[in-house]
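Q: The following comprises the amino acid sequence and a computationally predicted model.
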Amino acid sequence: MASVEGIASQATAIQQAQVQNQADIAVAKKSLDAQKQQGDAAVQLIESAARISKSPGTGGLINTTG
């Protein structure tokens, strides 16, 4: 019976490893999604700054008298 218990133990260990791998993949996907969102936001910020700098009449004068 020791061999049956050993096989059952190995099957349980394999199943636990598979569940852990699935959890690791899910966490990695979430991290990748978050990094993509941050990258997209950075690109939008840069594009917005470029549009403002190209707008005529902006950025030339600063009102310092209030």
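A: Yes, it's here. Numbering: from 1, shown residues only.

Q: C-alpha from now on. contacts and neighbour counts both.
A: OK.

Q: how about the one residue sitting closest to the centre of the chain, what does it touch?
A: Centroid-nearest residue in the chain, with CA atoms, centre = their mean: A34, separated by 2.5 Å. Not one residue lies near A34 by CA atoms under 8 Å, 6 or more residues apart in numbering.

Q: so which strand or helix has it?
A: Element membership of A34 [criterion: DSSP states H and E] is helix 2-54.

Q: S53: how many residues sit nearby?
A: Using other CA atoms under 10 Å, S53 has 13 neighbouring residues.

Q: The structure to be compared is supplied as follows:
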Amino acid sequence: MVWPIIQETIRIAMDFILGIIKAVMQLINGDWCGAWETVKQTVFQAWERIKSGTQQTIDSVKTL
């Protein structure tokens, strides 16, 4: 039960880091709008996955 939570946490962190790296590369290349969109998308996706994971954990605890 704990391992899937750890895996998902690692996936969220890796996706977030990769999104930030992509945004930095866009900034280096002068694509300010693209970087902003990447940051917004990265944060939104991370937040949605965190909410989903938290809700799944709460539901699991409720069933116990």
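A: Ah, there it is. Remember, it's a predicted structure, so these values are computed and weren't measured experimentally.

Q: hang on, the earlier thing: which position in the second structure pairs with the residue nearest to the centre of the first structure?
A: Residue correspondence to the second structure (TM-score structural alignment): A34 of the first structure is matched to D59.

Q: measure that match to G53 of the second structure for me?
A: For D59 of the second structure, the distance to G53 of the second structure equals 10 Å [CA to CA, to the nearest Å].

Q: what does D31 of the second structure give?
A: Counting by CA to CA, the gap between D31 of the second structure and G53 of the second structure amounts to 33 Å.

Q: before we move on, what about L18 of the second structure?
A: In terms of CA to CA, L18 of the second structure sits 20 Å off from G53 of the second structure.

Q: for I20 of the second structure, same thing?
A: Distance, I20 of the second structure to G53 of the second structure, by CA to CA: 21 Å.

Q: What lines up with T12 of the first structure in the second structure?
A: The alignment partner of T12 of the first structure in the second structure, by TM-score structural alignment, is E37.

Q: tally of neighbours for that match?
A: Counted with other CA under 10 Å, residues neighbouring E37 of the second structure total 12.

Q: With L45 of the first structure instead?
A: Using other CA under 10 Å, the number of residues around L45 of the first structure comes to 12.

Q: That one matches what in the second structure?
A: In the second structure, L45 of the first structure lands on no residue (TM-score structural alignment).
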